[in-house]
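S.K.: no sequence for this one, just the structure:
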C-alpha cells in the first residue's frame, strides 16, 4: 500500500500540534525503512534493525516518537481500509530516562529576578515572575492577551487553542503575578501582555534570559525550568499532585509524578511516626 501517503496524511492532520515534527519523523521512517516497503510482510526483525541504526545517533525518546507515528499510521490504514495489516510496533517502545528536573531555590529565583530588572529587555523580569507563579509555558505566556486577564477576580485564562494539551485552563493569580501584570500594562499598548513598543507580540526571550542567568550566576537553567520551579515549590509545600497536574495542564498525573520525590512534607510526616527512642521496634 502507499506507505508514504498514509504516514504523510497522518503527519499533516490539521488538528495536530505536532504536524511539523511528524513530517520530519515521517521522512526519517521513509529513509530508514524504504518508501516501497511492503507492509503486508513487514515484521519485527526489520523494525529492530531500523531501531538499532537510529539509536546510534538519536535518543530512545526520539526513536519512540518515530515508532508511535509508524504505529498510528498502520492503525489508521487498517481502520480506513478495513484491513488487518500486522503492527510490529506494539510493545516495542524503549525505556526512556526520567525527564530533566532543574529548579531554583527561592533565593536563586530572587537573584534572577533582580538581575532581570537590570536587563535592556523591560518585560523580562515580569515574564520570569509570571512563569514562576503560574507554572505556564513560555508559549502560553507570550501568547497571552489582555482580554484573558481578570484583575478583579485575580485569574487568567488559557484557551484550549493556546495550550499544549488543548484544554482550557484558569490559573489563579498570586499577588506577585498580579503585580507583574500591572507593571506590564505600563510597558505596552498592544493586545498581547508581552508586546514591544510598537504593540507587536514578543517573539523570543531566549537571549536576554540566558544573559540574565549568566549575570545571576545561575548555570544549566532554561526558560522551561521556571515551570519546573513552580511545580517543585508546590510539591515541597505539600500540594497534591493532582492539583499541580491541573494547574500545569498535564494530560496525566504520571507526568506530574516526576516531582514526587520533592514531597518532603509527606516524608517528614511519615518519619514522625517512627519511635526514635527505640520503643516498640522489633529486632531485625
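M.R.: That came in fine, so what should we check first? Predicted model only: the values in this text are computed from it and were never measured.
S.K.: Every contact and neighbour count from this point should use C-alpha atoms.
M.R.: OK.
S.K.: Strands of this structure, start to end?
M.R.: All strands of the chain, identified by DSSP state E, fall at 149-150, 155-158, 169-172.
S.K.: tell me what the last one is packed against?
M.R.: In other words, strand 169-172. Using 3 or more Cα pairs under 8 Å, 6 or more residues apart in numbering; DSSP states H and E as the contact criterion, the elements in contact with strand 169-172 are strand 155-158, helix 241-248.
S.K.: take a look at this one as well, against the first:
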C-alpha cells in the first residue's frame, strides 16, 4: 500500500536585517562616545567601511594627496578584489587627527592598536542615549541608506561600498522613491485637464 509523504511546512527565509541611524541619533551617539570611538564612528559613516577595515587600517593604506584609502581584498571584506575608497573632507579631518599617534595603525587607544570597535563602551553609549538594537555593522547600513536618500545611483553605491553582488546593494533601494516619480504621470503637463475629478470615497 502506497502512503503519501508527510506534509512538512516550510518556513520562510528571514528577511535581511537593515538598521540605520537618523541624523539625530547619530549626533547623540557621537556626543556620548569617547574621542577614539567617536572618530571611528564618524569615519565609518563617511566611508561605509566595515568594522575590521577601520580598526585595522594602516597608514600605508592612506593617501591624503589623492584623498583615498586602499582596502585590500580578503575574507573580512567578503571579496577577493581590492578597491579604493574616496575620502570626504570630514573623513580626511578624522585621519589627520590620528597623525603621530602610532607608526603603523591609524586608529589607536592610548597608543595601542584597536582590534574591536563594537565594544561594551560602544554599547553603553548607545544605551545611554536611548539607541536600541544597534550593532557596529549598522553604521555601514546607515552610510548606504543616507547615500540612497541623497540620490546616489545604486551602481555608484556598489562601487563605493566594494560590493561584488548587486543584490547586496538593492536592499537599500526601498529607502528612496524620487527616481520613481517621473514614471507615475503619463502626461504631467495636461494631467489635471484630461482626467475627470474622482468622487470622494463612499459617494
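M.R.: Perfect, thanks for sending it. The structure presented is a predicted model; accordingly, all values stated were derived computationally and were not measured.
S.K.: Quantify their similarity with the TM-score.
M.R.: The TM-score (TM-score structural alignment, normalised by the length of structure 2) is 0.82; 190 aligned residues with a Cα RMSD of 2.7 Å.
S.K.: Is it possible to get TSV of the strands of structure 1 that adds mean neighbour count and distance to residue 131 of structure 1?
M.R.: Listed next are the strands of structure 1 as TSV, based on neighbours: other Cα atoms under 10 Å; distance: least, Cα to Cα, whole Å:
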stretch	mean neighbour count	distance to residue 131 of structure 1
strand 149-150	17	15
strand 155-158	20	13
strand 169-172	18	12
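S.K.: Export these as TSV, with columns for distance to residue 116 of structure 1.
M.R.: Listed next are those as TSV, based on distance: least, Cα to Cα, whole Å:
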stretch	distance to residue 116 of structure 1
strand 149-150	23
strand 155-158	23
strand 169-172	24
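S.K.: do you know which of those lies nearest residue 19 of structure 1?
M.R.: The closest approach between residue 19 of structure 1 and any of the strands of structure 1, judged by Cα to Cα, belongs to strand 155-158 at 21.5 Å.
S.K.: Trace the closest one over to structure 2 and give me the residue numbers.
M.R.: The alignment of strand 155-158 of structure 1 onto structure 2 (TM-score structural alignment) spans residues 68-71.
S.K.: average distance between the matching stretch and structure 1?
M.R.: With both structures laid over each other, stretch 68-71 of structure 2 and its partner residues in structure 1 are 0.5 Å apart on average (mean Cα distance after the TM-score superposition for structure 1).
S.K.: next one: that stretch to chain centre, how far?
M.R.: Averaging C-alpha positions (Cα atoms, centre = their mean, to the nearest Å) puts stretch 68-71 of structure 2 17 Å from its chain's average.
S.K.: Name the surrounding residues that touch that stretch.
M.R.: Here stretch 68-71 of structure 2 makes contact (Cα atoms under 8 Å, 6 or more residues apart in numbering) with 53, 61-63, 82-87.
S.K.: repeat for stretch 131-147 of structure 2
M.R.: By Cα under 8 Å, 6+ apart, the residues outside stretch 131-147 of structure 2 that reach it are 18-21, 25, 29, 41, 44-51, 117-118, 126, 157, 161, 172, 175.
S.K.: switch to 7 Å and redo it
M.R.: The contact list for stretch 131-147 of structure 2, computed with Cα atoms under 7 Å, 6 or more residues apart in numbering, reads 18-21, 44-46, 48-51, 118, 126, 172, 175.
S.K.: tell me the two of these that are most distant?
M.R.: 118 and 175 (25.5 Å).
S.K.: Tell me which stretches of the stretch 1-150 of structure 1 form helices.
M.R.: Counting by DSSP state H, counting those that start in this stretch, residue ranges of the helices within the stretch 1-150 of structure 1 are 3-11, 19-33, 44-54, 60-81, 106-116, 124-134, 138-142.
S.K.: now, of those helices, which is deepest in the fold?
M.R.: Here the criterion is mean neighbour count by mean count of other Cα atoms under 10 Å, and of those the winner is helix 124-134, at a mean of 23.
S.K.: That helix vs helix 241-248, what angle?
M.R.: For helix 124-134 of structure 1 against helix 241-248, the angle between stretch directions is 150 degrees (axes from the mean of the first three to the mean of the last three Cα atoms, to 10 degrees).
S.K.: average offset between helix 124-134 of structure 1 and structure 2?
M.R.: Its aligned residues in structure 2 lie a mean 0.5 Å from helix 124-134 of structure 1 after superposition (mean Cα distance after the TM-score superposition for structure 1).
S.K.: separation between the residue lying closest to residue 46 of structure 1 once chain neighbours are set aside and residue 10 of structure 1?
M.R.: Spatial nearest neighbour of residue 46 of structure 1, chain neighbours left out: residue 33 (7.9 Å); criterion: Cα to Cα, 6 or more residues apart in numbering. From residue 33 of structure 1 over to residue 10 of structure 1 the distance is 17 Å, taken as Cα to Cα, to the nearest Å.
S.K.: what's the counterpart of residue 97 of structure 2 in structure 1?
M.R.: Residue 97 of structure 2 maps onto residue 183 in structure 1, by TM-score structural alignment.
S.K.: do the same with residue 88 of structure 2
M.R.: Under the alignment by TM-score structural alignment, residue 88 of structure 2 pairs with residue 174 in structure 1.
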